[in-house]
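Engineer: Return a 3D structure for these sequence lines:
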Amino acid sequence: MSSNIKKEVILEGLNCAHCASKIEHEVTGLENVTFAHLDFISKKLTIDIKNDDHANHTMHGVTKIVHKLEPDVKIIDKDADKKEKLERLETSNEKKQELYRIGIGAFLFALALIFNFSPNIELALYLIAYVLVGIEVLIKSAKNIKRGQVFDENFLMTIATIGAFAIKEYPEAVAVMLFYQIGEFFQGLAVNRSRKSIADLMDIKPEFANFKTKHGVTKVSPEKVKIGDIIIVKPGEKVPLDGIVTKGTSMVETSALTGESVPKRISEGQEILSGFININGLLTISVTKEFKDSTVSKILDLVQNASSRKSQTENFITKFARYYTPTVVIIAALLAILPPLLLTGANFSDWLYRALVFLVISCPCALVVSIPLGFFGGIGTASKHGILIKGSNYLEALNNVEVIVFDKTGTLTKGVFKVTEVNPANDFTKDEILEYAALAESYSNHPIAESIQKAYQKEIKKIQLPIIVKFLVTD
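Structural biologist: Got it, this is the predicted structure:
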């Protein structure tokens, strides 16, 4: 019997937020697709297909859509080396070559502007600079026109700059393409940095679990551990699954989940969550949730799918973009044609120039692309500072916040303690109180205990501890 299936692929090389929304829209419209979402952060395309019998046919349709809209994007199976895909930077050899091209083009453009060459040499310099800087845009525009994707930013930049050459405004043609490519290059860097920040935030996933059996302890993947199984967590290791501590006592760092910088004491019978870091004790844990339902898994899902929770502004821009570019092209054409026909003394060359200027300033990058990237960059920057924002709708909601309430420790303070004052009583001196307190805390690594030991500033002879305790109790 056939059933619904979910397919997940990675679109390697996807850096255009606007193109991502177009891919998502067209894939959603395929016959057997019930749901499609393209997460621009992880470049993961998730597709729900009605019937597994149609899976191959549907995925073939998805491939055609992706290559029609973004010919250079590679479709990779999600299960292939995930870490390599997340950390693969676009500033590889291909990006370096692009930077060299832009640099040489900018140098030739500057030469033609600064020095008084003959008209032929000047034109040659401008042409070479234009080709070096804009070849990628020209090729994309030609490919998109061939595939029926006419109205996009590549098409606008191409007709605007070629038109500028046609009316002999060579510097404007090269400058427009140069600034556009520089903007695209820095946009790519910003996207990759945001992706890396979000990927670093996802690094809370434990790599293994110490599974306890009759024959000993074995390292296994957290996904293989079942409810009721016993795992061991050693000092310094991440807790891989949610559970109940059955044996042992330890301090655990919870900052990855709660943001609380002060370690928490966990002992037998207490609940412990995946993602905590065991600091000093050996813990034996009875697993209460499988990895797919664990706390760390839910947090990873929130991070990976943050871009699926779109703001009202993003949803509006996505719809607006479908009509924006064609409208701009039509208005530009009317601007070039109608005034010379209707106005006395109007010059076609002047109005063509104005139409080209209108095309350049109306390029959708400024509006259609910048808004999704703005939200994406905001989520990425927050991730860099360890703040998880679950979607752009939540980021937009912060615009209306009037009152913020902080949990002080770990938010406004660092959770680092210091002894500021000692108040002795019953004929004890300050030095004696500090010494006794330091001795009493000498076996503890709690932050408050460490601050007392640091304030004592002397070597602690731990052999004195039983004597001091006996003296204090007796006294």
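Engineer: from here on, contacts and neighbour counts on C-alpha atoms
Structural biologist: Fine.
Engineer: Now do the contacts for residue 353.
Structural biologist: Residue 353 makes contacts with 163-164, 167, 336, as judged by CA atoms under 8 Å, 6 or more residues apart in numbering.
Engineer: List buried residues within those residues.
Structural biologist: The neighbour-count test (16 or more other CA atoms under 10 Å) marks 163-164, 336 as buried among the contacts of residue 353.
Engineer: coming back round to it: inside strands: which ones of the contacts of residue 353?
Structural biologist: Using DSSP state E, no member of these sits in strands.
Engineer: Redo the buried ones among the contacts of residue 353 as JSON lines? Include distance to residue 435.
Structural biologist: Putting the buried ones among the contacts of residue 353 into JSON lines (distance: CA to CA, whole Å) gives the following:
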{"residue": "163", "distance to residue 435": "84"}
{"residue": "164", "distance to residue 435": "83"}
{"residue": "336", "distance to residue 435": "88"}
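Engineer: Please provide the structure for the following sequence as well, for comparison with the first:
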Amino acid sequence: MKTTKHEWNLKGICCANCAQKIVTAVQNMEGVASARLDFANAKFYVEILDGQDTGSIRERVKTIMADIEPGSSIVDDVPEQEENEEGSFKKRIALYIGGLLLFITAIILPKESLPETLLFITAWLIFGGEVLAKSFRNILKGRVFDENFLMTIATIGAFVLGEYAEGASVMLFYQIGELFQGYAVDRSRKSIRQLLDIKPEFANLITENGLIRAQPANVRIGDRIKVFPGEKIPLDGRVIEGHSSVDTSPLTGESLPRDVQEGDEVLSGSINQTGVLTLEVIKSYENSTVNRILELVQTAAGKKAVTERFITRFAAKYTPAVVGLAAILAIVPPILTQTPFSQWAYRALVFLVISCPCALVISIPLGFFGGIGAASRRGILVKGGNYLEALAKVDTMVFDKTGTLTTGVFEVTGIAPRPGFTGQELLYYAACAESYSTHPLARSILSKYGQNPDPDRMDSHEEIPGRGVRARVDGKQVLCGNRSLLKDHQIDADDVPVSGTSLYVAVDGIYAGRIDLGDALKPDARSAIERLRALGIQNTVLLTGDTEVTARDVAKRLGIGRVHAQLLPQDKVTVLERIMEEKQGANPVAFVGDGINDAAVISRADIGIAMGGIGSDAAIEAADIVIMNDEVGKLGDAVTIARKTRRIVYQNIVLALGVKLLFLAMATGGLASLWEAVFADVGVALLAVLNAMRIIKAGDRLH
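Structural biologist: Okay, the predicted model is just below:
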């Protein structure tokens, strides 16, 4: 059956597990063909069977969302969503400040007084109201054992035992951590929506009444459009008039422009540089290259497996075990020993209060925040603790080439003169011929020559589109360009280039030699790959839109194992998904890139890493980790910090659980009072916090 696709903006989606439950419920709805929720960008993509009432299905989806994650819903427009999110965040801040003031006031008041008790309970409700509501809702739906449930029964148990400060403080620390995480998620989503926009704004449509500016989506196949220098090509088309250099870096990431002339096809999203082009549109906007890239970016993040928070995974096993042991402690000993039930019920409550993961709730997020702080001090922006945790397990790293491992600026890598010419003469003739050209290769020749050629020594200069230049230098005809230029003048250039791009020079009909140019490696690229290898990341892959010869040369110089060349953005996503399938989920796969063309594959990777110095906004905002100073050598620092962070977090878990197990055993035997247990828990939390802070200093000592 035919279907209609719908894209809905969401608000209030903060829980990855809830998002997956919503998708499952919507997919099972009658009239829905498929459903996919993009958690990272807060969008819902739903395919509805033709003949179904879309409005009714939308309302049912809203009901499902509100049931699974209260506060979440569908909104009509992004500005409204952003305004609601900002307002909601400010209200929570104000509420929590009020709760904190009440908590501090209660501590100051006389112990065991009625005002103290009421203030602690009020603060507990302010900070824990959401946790309590989630816990009871989940119980009604059969989802019992999570951190919400454990904190609920533990804090209620603390109140029953008269320890109001302990009960309120657990909720306070938990909500502070949740607040920071929610803020980070909302900011990331807002940035993606604002900056991820490479759509061409208009097309210069040729009509009987002259040129008119039209929306690209309204231009049809076969229509003719004009593209002026500096404008973005709005639709895929074929050149029917004019010639120009076209910057394809938004699509391929490669800095070398492509010369086009009549009969050549050009892709939307490219930038016209020099001449006026008249194009015949060969693809509708919906099927154009630029729109396909946008769709890739929007859908790639939705395909990525959402890394569940560490504390949530831990609580899924810890909570039922603790609750089960507390129940056994309350029921079994009285039966076996014929002792009063109330005595063991009290011990069970003490057991639950001791077992409440206060130290864990504080120290685990703080461990990851410490790691994020250490990374930021090294110029590395990590957008969440889950990405830092995943990075610690990476053993496969996939790289873009231009702007990531190379500078994107061409340099002369070799000069090969033929007999009768010196290298300096060859460079001189090439520099004179290219002195009026704005082509990147021309600038590289002039940079190598080191000075501006004397214009009085040149009689003429002519650019030949797609070939090179022809000039008269010192009364001699000089040709400088590709093989085709020399072939057109019946000059045989039989040299075989070593790698990369080459310019061939002829003087008065005689082949003078070849100048090789290549994309310069970043100064720290080779050492970065070597360091990653030393860290155990042996599997490195290069994905690039450049030629096979150039790609293999760069990979060889850097020691990268696998190469995939001449790739468009959609091809990069396909290759990355193949690599991820080979891994079968064993360890995360990271992709490192910098351009708009990398945004989709960065989003699709388990961990997307962007170069922030010269990288595009789209790539930076789609990434999970950003190298802010553009140094690829920082990758080793990022991996080292991630592994140190994971080690410290595990140390905190062992510390907290070790002390808890000791006091739980003592509480079971009646040897530990609640105050001793509370003191131990607070002490462990403090030690865990201090341990977590070590990673910040450790980050400063990286080499």
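Engineer: Give me the TM-score for this pair.
Structural biologist: Overlay of the two chains. TM-score (TM-score structural alignment, normalised by the length of the first structure): 0.74; 434 aligned residues with a CA RMSD of 4.4 Å.
Engineer: one step back: between the buried ones among the contacts of residue 353 of the first structure, which is closest to residue 470 of the first structure?
Structural biologist: Using CA to CA, residue 164 is the member of those that lies nearest residue 470 of the first structure, at 93.0 Å.
Engineer: and the counterpart of that closest one in the second structure, what does it touch?
Structural biologist: Residue 164 of the first structure maps onto residue 158 in the second structure when the alignment is built from TM-score structural alignment. Contacts for residue 158 of the second structure (CA under 8 Å, 6+ apart) come out as 164, 166-167, 349-350, 353.
Engineer: So which residues of the stretch 151-300 of the second structure form strands?
Structural biologist: Secondary structure of the stretch 151-300 of the second structure (DSSP state E, counting those that start in this stretch): strands at 203-207, 210-214, 224-227, 237-241, 244-247, 258-260, 265-266, 271-272, 277-281.
Engineer: Any chance of those strands in TSV with distance to residue 694 of the second structure and mean neighbour count as columns?
Structural biologist: Below are the strands of the stretch 151-300 of the second structure laid out as TSV (distance: least, CA to CA, whole Å; neighbours: other CA atoms under 10 Å):
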stretch	distance to residue 694 of the second structure	mean neighbour count
strand 203-207	56	19
strand 210-214	58	12
strand 224-227	57	22
strand 237-241	57	20
strand 244-247	47	22
strand 258-260	51	19
strand 265-266	54	20
strand 271-272	48	24
strand 277-281	60	24
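Engineer: With distance to residue 448 of the second structure as extra columns, can I get those in JSON lines?
Structural biologist: Shown next, in JSON lines, are those (distance: least, CA to CA, whole Å):
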{"stretch": "strand 203-207", "distance to residue 448 of the second structure": "40"}
{"stretch": "strand 210-214", "distance to residue 448 of the second structure": "43"}
{"stretch": "strand 224-227", "distance to residue 448 of the second structure": "34"}
{"stretch": "strand 237-241", "distance to residue 448 of the second structure": "34"}
{"stretch": "strand 244-247", "distance to residue 448 of the second structure": "23"}
{"stretch": "strand 258-260", "distance to residue 448 of the second structure": "22"}
{"stretch": "strand 265-266", "distance to residue 448 of the second structure": "32"}
{"stretch": "strand 271-272", "distance to residue 448 of the second structure": "27"}
{"stretch": "strand 277-281", "distance to residue 448 of the second structure": "32"}
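Engineer: and of those, who's closest to residue 638 of the second structure?
Structural biologist: With CA to CA as the criterion, residue 638 of the second structure lies closest to strand 244-247 of the strands of the stretch 151-300 of the second structure, at 32.7 Å.
Engineer: now that closest one: which residue numbers in the first structure?
Structural biologist: Alignment of strand 244-247 of the second structure against the first structure: residues 250-253, by TM-score structural alignment.
Engineer: Next, the mean deviation of that stretch compared to the second structure.
Structural biologist: If you overlay the two and look at stretch 250-253 of the first structure, the average distance to its match in the second structure is 2.6 Å (mean CA distance after the TM-score superposition for the first structure).
Engineer: got a list of contacts for that stretch?
Structural biologist: 261-267, 276-283, 446.
Engineer: any idea which of these is the one closest to residue 152 of the first structure?
Structural biologist: The nearest member of the contacts of stretch 250-253 of the first structure to residue 152 of the first structure, counting by CA to CA, is residue 276 at 47.3 Å.
Engineer: which one of the strands of the stretch 151-300 of the second structure lies closest to residue 591 of the second structure?
Structural biologist: Ranking the strands of the stretch 151-300 of the second structure by proximity to residue 591 of the second structure (CA to CA) places strand 244-247 first, at 24.0 Å.
Engineer: Give the helix, strand or coil label for residue 36 of the second structure.
Structural biologist: Classification of residue 36 of the second structure by DSSP: H, G, I helix; E, B strand; the rest coil places it in strand.
Engineer: what does it align to in the first structure?
Structural biologist: Aligned by TM-score structural alignment, residue 36 of the second structure pairs with residue 37 of the first structure.
Engineer: Repeat that for residue 325 of the second structure.
Structural biologist: Mapped onto the first structure by TM-score structural alignment, residue 325 of the second structure lines up with residue 335.
Engineer: hang on, isn't that match packed against residue 349?
Structural biologist: No. Counting by CA atoms under 8 Å, residue 335 of the first structure stays clear of residue 349, with 11.5 Å between them.
Engineer: shared neighbours of the two, which are they?
Structural biologist: With contacts defined as CA under 8 Å, 6+ apart, no residue is shared by residue 335 of the first structure and residue 349.
Engineer: Can you check which of the strands of the stretch 151-300 of the second structure gets nearest to residue 53 of the second structure?
Structural biologist: Taking CA to CA, strand 210-214 is the member of those nearest to residue 53 of the second structure, at 33.1 Å.
Engineer: Out of the contacts of residue 353 of the first structure, list just those in helices.
Structural biologist: Counting by DSSP state H, the part of the contacts of residue 353 of the first structure found in helices is 163-164, 336.
Engineer: which one of the residues you listed is nearest residue 320 of the first structure?
Structural biologist: Relative to residue 320 of the first structure, the closest of those is residue 336; by CA to CA it sits at 24.4 Å.
Engineer: Quick check: the closest one touching residue 355?
Structural biologist: Yes. When contacts are counted by CA under 8 Å, residue 336 of the first structure is listed as touching residue 355 (5.4 Å).
Engineer: Burial check on residue 181 of the first structure, number of neighbours?
Structural biologist: A total of 19 residues lie near residue 181 of the first structure under the criterion other CA atoms under 10 Å.
Engineer: hang on, the earlier thing: and of the contacts of residue 353 of the first structure, the nearest to residue 26 of the first structure?
Structural biologist: For the contacts of residue 353 of the first structure, the minimum distance to residue 26 of the first structure (CA to CA) is 31.8 Å, reached by residue 163.
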